[in-house]
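Visitor: Need a 3D model of the following:
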Amino acid sequence: MPPTNAFTHSDAFDEFNLEEFQSNDYYPKHYATPSSPKEKGGLFRLLKSIFISGKNKGADRKKAQSVPEYVFSRQVENHNFPTDIEDFPKPIRSLSAPANVYHGYSTYEDLLEIEKEQFEVRLLNVPESKSSELDYDLKRKIGVGSFGAVFLAENRNTREIHAVKEIAYASKAEKRYAEKERDHLFACSSPFIVSLVDFYYQEDSRICLVMEYLGTENLLRHLVQYGKLSEVLTKFYTSQIILAIEYMHNVNLIYRDLKPENIMITKDGYIKLVDLGLSKQADTTASLAGTLGYKAPEIVLGNMYTKAVDWWSLGIIIFEMLEGARCTPCQQLDGGVEYVLANSKRINFPASFPRTEVRDLISKFLKNSASRRLGSGPTGSADVKIHPWFHGFDWMGIYRKEITPPLPPLSKVPQYYKKKQPKRHRIGVLCH
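Guide: From the prediction side, this is the model:
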């Protein structure tokens, strides 16, 4: 596929083929009895709409009877969480499957529109849990999230390996706050955001989120192992972070906790964002959130802020990937508890930093004024994807995971390449 600057191919997505679907080896014949659309209500009809062409949507929805009515019966009726994408026919995307396969849309804009509709429907229809702590065997702790520990776990029934995040709560308000992360994980469906598989409650004092297991390699460990990353590898990772942020902003989510620890590198060499504990569905907010070193100035100052805070964090991460040290746009006081903004008019890039368009990209992300920050304009992430640093970049190839990672999959990295690198140091980089 030739490189492109945007998702604008008229043939970007294949049309849904009913005959091919029915002849597929994974065709669920035991779910082949149609149910009345009227019995399913608006949820079922909207879910069927993912097969409808982006053109003439209103007229095409009337013809939706040709789409198999049992496609989503397992989720709508039984509220089961599919544990593997192979549970369904290959042309079909389940509600919380870890991979996205869309059909019938000719442009990326149509895709974003239906993704937003599906997110809103799933957010309002989170099923009740039918699992318990007896269904999962917690092996060992593998990480710590914003509000809880993460464990490696095995499903006692299927023997599948998952990551289980335990979130404790002591009041109804804390419980609802914990459930928001569950809701956002269930509603999100992006190839670059971790998928929710199941959830259960434990003694009415904690909620356990069962997610796909992505391994233990994150971007922070990557930087410790390899030091500075190449510009090619940095661009590869950055593009996927941009698509994940674009998805969340499209469904009106502010991530608010973008940092290397939350960027998991999977076995196929691609990345996925984890830990939506601080995500918030809002256009603007003033609540304090984020991690020191990655917070945007407006959060530091306690002002109202928008989705532009995520682009600031991305600018910090790009710098860190290329320099191997943390970019610090703010001067620290009292051991890092307080920040004051630097008044410099430019970023002081180290002499060793690549002299390419990436400098301009980082400078535009690290604007103290959120309204001047790249990605905060009316066209949002589209401005980011047409930046000169991404000239000729194959965005669709990244979205479909058709691009070979510049770094071999983790299972194929030679041991000598995993040697310990010198401990990273902090440097002060002043931003305007």
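Visitor: from here on, contacts and neighbour counts on C-alpha atoms
Guide: Will do.
Visitor: In this structure, spot the helix with the most residues.
Guide: helix 231-250 (DSSP state H).
Visitor: tell me what whatever helix or strand comes next after that helix is packed against?
Guide: Counting by DSSP states H and E, the element after helix 231-250 in chain order, helix or strand, is strand 253-254. With contacts taken as 3 or more C-alpha pairs under 8 Å, 6 or more residues apart in numbering; DSSP states H and E, strand 253-254 sits against strand 280-281.
Visitor: ok, residues contacting the strand it packs on?
Guide: With C-alpha atoms under 8 Å, 6 or more residues apart in numbering as the test, strand 280-281 has contacts from 251-256.
Visitor: what distance separates that strand from the centre of its chain?
Guide: Its chain's C-alpha centre and that of strand 280-281 lie 14 Å apart, by C-alpha atoms, centre = their mean, to the nearest Å.
Visitor: just to revisit the earlier point, can you name the two of the contacts of strand 280-281 that sit furthest apart?
Guide: Maximum pairwise distance among these (C-alpha to C-alpha): 14.5 Å, between V251 and R256.
Visitor: ok, these two, which is more surrounded?
Guide: Neighbours were counted for V251 and for R256 using other C-alpha atoms under 10 Å; R256 has more, 26 against 20.
Visitor: Tell me which residues touch that one, please.
Guide: Contacts for R256 (C-alpha under 8 Å, 6+ apart) come out as 278-280, 289-290, 309-310.
Visitor: Let's see that with 6 Å instead.
Guide: 279, 290 (C-alpha atoms under 6 Å, 6 or more residues apart in numbering).
Visitor: Could you tell me whether it really is in a strand?
Guide: No: counting by DSSP: H, G, I helix; E, B strand; the rest coil, R256 is not part of a strand but coil.
Visitor: And stretch 286-300, how far out from the chain middle?
Guide: Chain-centre distance of stretch 286-300: 20 Å, with C-alpha atoms, centre = their mean.
Visitor: run this one through as well so I can compare:
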Amino acid sequence: MKLLIKYAGKRKRTIIDAEPNMLIGDLKKEIALRFRLIYVGFRLVYTICYNFKVLLTDSFPISFFEINHGSIIEVDVYGYQKILKKNKCRGSTYLESVGASIKYKIPEHTKFEDLIETCKLGNHRAFIMIAEMHSRMYPDEDILNQVHPSLWSPFHYACYYGISEITSYLVTKSVNVNRVTIDEWTPLQLASYMGHYNCVLSLTHHKNLQINKTTKFRGTPLHLACERNHKDIVKLLIDNLAFIILKDHNGMTPFDLTSDHEIHHLLAVAAGNEELRKCSEEKPENMIGHISLSSAFFIHNRKVILELNVEKGFLYQFSLEAYKEKTLPELTIKIGDIQDVRQEPNWFFSLKEEYNFVIETSNSTSRYSLKKKELTEEWVRRLKKAANYFILHPGGLDTDPHDTKANDMSIEDQKCMSKKPSIKEQELNLSSFEALDELGNGSFGTVLKVKKKTETEAGCEEPETFYAMKILSILSLQKKKQLKYAISEIKIMKRLNHPFILKLHYAFQDPKNVYMILEYCPNGDLLNLIQKKGRLDEQTSRFYISEIILALEYLHAKDIIYRDLKPSNILLDKEGHIKMADFGLAKENVNEMNPARTVAGSPAYLPPETLSESGTSKPADIYGLGALLYEMLTGYPPYYSKNIDMLFESIKNANLEFPSYVSASAKYFISAVMNRVPEKRPSLNALKHYLFFRKLDWDALLNKKIKPPKLVKAYTAYIQEDNFTS
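Guide: Okay, here's the model as predicted:
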């Protein structure tokens, strides 16, 4: 549609082509370019009726204000006069003249924007290609459920433009089909209003579709189809049990919105069938039980009580303590506000066989998990049934809201709640440990030497054991966008049990910090050992690199890549054996078909394929073995340079030079594993047969039957600061 833009107080005007779903903020950007204004230096005003004006809010779409084709929008520049000076640009304003420099930063273009653009152009093949590639490269990012600030999703755009192929694709991906935009549109409402029959047909196959969903200004999809006299869509909606008697925000039924006689006939027949269905309609059922609340940013799933109370019309989430003490719930959801209920697979790093489901409203998304598949399916069934019921009956059920029978817990639940856990079962927290010494600190937090406070139970006392407590500030992690790496590190380490990998004993969190209780290694790390000695002899280096190979072999068998092999991440335990630490950059489910795409690691140890962003998989760790052995033998990293650009250029193109004291077998090993072509690097199993490891008994090494080299006392470091990710 075309809008007439008038510059208030100036004899300037322009015509702009705009779409109904265009944000006012985007319209302002276009106007700023046309009139050479500063984005924050003006506002837009629209006259609804005689002498009644409204201010257009940046984050809302044009359609929210019921602006139509040919509408006049006024530009109000806050009364400031433009000041033109010879030594200033023509875009200068009063604000700049008094020293208030204001710049509007245009958001960078994203893959989500590319996705929407292909949708607008109707290029469904490009849309699917972008979505599938993004899913493979970033499996933890759900691009299909992303939204603009106006809450328009790919589903809304596909239905607005009538791209049925994209709509069908999104249906197969179980994308949220009931999401309501700021201007009160669902995908089905858009398709019904615009007359896109094939899109409506595809949407009716979505298992979570709420066909009678009513929004504040739009009514149901049937209202909109009747208003536009889309006869075929009206019939399709009726065939899929769209209700006839529902009223829109103006109190109108679908009958009142159409003048088409054939549609009237369809509605009349459907109304009779609707009355028959209502007689046999089953009311939704209550449900209550223990359930696990889960999140990608939770170290542990948290047990809660979930209660579906159809008498009151709400879904309640209680903490165990709140339910026991009969206090207020921590989350209350109006059943009629539920937009989507769907089952989802486990997180990649989940250790247990769990069955998950998601409850989504316009304001929140809650994820729950259960151990039984049948119970999960029952929760989903009852929630869907209740949500659909409350669309048709917003007043709820005609039962006594004070009836407490629905709130009673089962006998099994009451026993579980009243049972006092043993000391070992109780959840650990900061007060469970006594701090003894500080081992290190950094921008994210501190590492302390601690011991667990023991309690006597049945005359037994736990033996005294020392741990390293890694305390990470959640605020600092969030500021540097590192929180997900910290949580991922914990979840990966919980899976690991190997003699040459640092053991994570416990992990917990509070509102301020994440705490990791790690195995205590009193003999420092390889970096300190190298710095103390200058460089390591070949026999010592062979021993350490052999134990690292066994640790990597264990990780790769679990499809985990480490991505950060360097001396400071290799700790030495009290006996002198290595312990691989710091799994912040480790990544799960990585193989040749699903490489890691992010650039992650420490600059001096990055393999060429990571620098070229062609994907990182297990061969990257094998490359790291060569870089690590080179530093142990020489005292400095390969291609070392203080200039990072020169360093990266050398990693990609330079020949690696060896000091004369490095043996031929060590040179051959390092050259083989640091081959610039990942596919040409030897496997870990093949490395065991290299001449460099002649006569080494790998089984004896794994069982710690080979005595470690004599140690030099070194300083222990548990926090590393020189990693980077992008």
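Visitor: export the contacts of strand 280-281 of structure 1 to TSV and tack on distance to A351 of structure 1?
Guide: Output for those, formatted as TSV (distance: C-alpha to C-alpha, whole Å):
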residue	distance to A351 of structure 1
V251	40
N252	39
L253	37
I254	34
Y255	32
R256	31
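Visitor: show me where the stretch 201-350 of structure 1 has helices.
Guide: With DSSP state H, counting those that start in this stretch, the ranges of helices along the stretch 201-350 of structure 1 come out as 219-226, 231-250, 297-300, 308-323.
Visitor: Find me the equivalent region of the second one in structure 2.
Guide: Per TM-score structural alignment, the counterpart of helix 231-250 of structure 1 in structure 2 is residues 538-557.
Visitor: Tell me which residue of structure 2 matches up with T285 of structure 1.
Guide: Aligned against structure 2 by TM-score structural alignment, T285 of structure 1 finds its counterpart in A596.
Visitor: Now for S23 of structure 1, how many residues are close by?
Guide: Neighbour number of S23 of structure 1 under other C-alpha under 10 Å is 10.
Visitor: Now do the same for it: its match in structure 2.
Guide: So, by TM-score structural alignment, S23 of structure 1 is left unmatched.
Visitor: What ranges does structure 1 have for its strands?
Guide: Ranges of strands in structure 1, per DSSP state E, are 136-144, 148-155, 161-168, 196-202, 206-212, 253-254, 263-265, 271-273, 280-281, 326-328, 330-333, 338-341, 426-428.
Visitor: Mean neighbour count for those - can I get that in CSV?
Guide: Converted to CSV, these look like this (neighbours: other C-alpha atoms under 10 Å):
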stretch, mean neighbour count
strand 136-144, 15
strand 148-155, 20
strand 161-168, 24
strand 196-202, 22
strand 206-212, 23
strand 253-254, 23
strand 263-265, 24
strand 271-273, 25
strand 280-281, 18
strand 326-328, 22
strand 330-333, 16
strand 338-341, 16
strand 426-428, 14
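Visitor: For A59 of structure 1, find the nearest of these.
Guide: A59 of structure 1 lies closest to strand 253-254 among the strands of structure 1, at 30.8 Å (C-alpha to C-alpha).
Visitor: Confirm that R342 of structure 2 sits in a strand.
Guide: Yes: under three-state DSSP, R342 of structure 2 sits within a strand.
Visitor: Would you confirm that it contacts E360?
Guide: No: contact criterion C-alpha atoms under 6 Å: R342 of structure 2 and E360 do not qualify, at 8.7 Å.
Visitor: show me the contacts for the nearest residue to F119 of structure 1 once chain neighbours are set aside.
Guide: Spatial nearest neighbour of F119 of structure 1, chain neighbours left out: A187 (5.0 Å); criterion: C-alpha to C-alpha, 6 or more residues apart in numbering. By C-alpha under 6 Å, 6+ apart, the contact set of A187 of structure 1 is 119, 122-123.
Visitor: Structure 2: which residue goes with A187 of structure 1?
Guide: With TM-score structural alignment as the criterion, A187 of structure 1 lines up with R495 in structure 2.
Visitor: Roughly how far does that match sit from K558 of structure 2?
Guide: From R495 of structure 2 across to K558 of structure 2, the span is 9 Å (C-alpha to C-alpha, to the nearest Å).
Visitor: repeat for K484 of structure 2
Guide: From K484 of structure 2 to K558 of structure 2 the distance is 20 Å (C-alpha to C-alpha).
Visitor: ditto for K278 of structure 2
Guide: For K278 of structure 2 relative to K558 of structure 2 (C-alpha to C-alpha), the value is 54 Å.
Visitor: go on, I578 of structure 2?
Guide: 20 Å.
Visitor: just A435 of structure 2 next, same as before
Guide: Counting by C-alpha to C-alpha - A435 of structure 2 and K558 of structure 2 are separated by 35 Å.
Visitor: swap in Y355 of structure 2?
Guide: Applying C-alpha to C-alpha to Y355 of structure 2 and K558 of structure 2 gives a distance of 22 Å.
Visitor: which residues does the aligned partner of I471 of structure 2 in structure 1 contact?
Guide: Alignment note (TM-score structural alignment): I471 of structure 2 maps to E166 of structure 1. Counting by C-alpha under 6 Å, 6+ apart, E166 of structure 1 makes contact with 148-149, 207-208.
Visitor: Over to L374 of structure 1?
Guide: 364-365 are the contacts of L374 of structure 1 under C-alpha under 6 Å, 6+ apart.
Visitor: Structure 2: which residue goes with that one?
Guide: Checking TM-score structural alignment: L374 of structure 1 goes with P682.
Visitor: how much space between that match and Y623 of structure 2?
Guide: 10 Å.
Visitor: Same question for F500 of structure 2.
Guide: On the measure of C-alpha to C-alpha, F500 of structure 2 and Y623 of structure 2 end up 19 Å apart.
Visitor: same question, E538 of structure 2
Guide: Plainly put, E538 of structure 2 is 19 Å away from Y623 of structure 2 if you go by C-alpha to C-alpha.
Visitor: Can you pick out the residue with more neighbours from these two?
Guide: Y623 (26 against 16).
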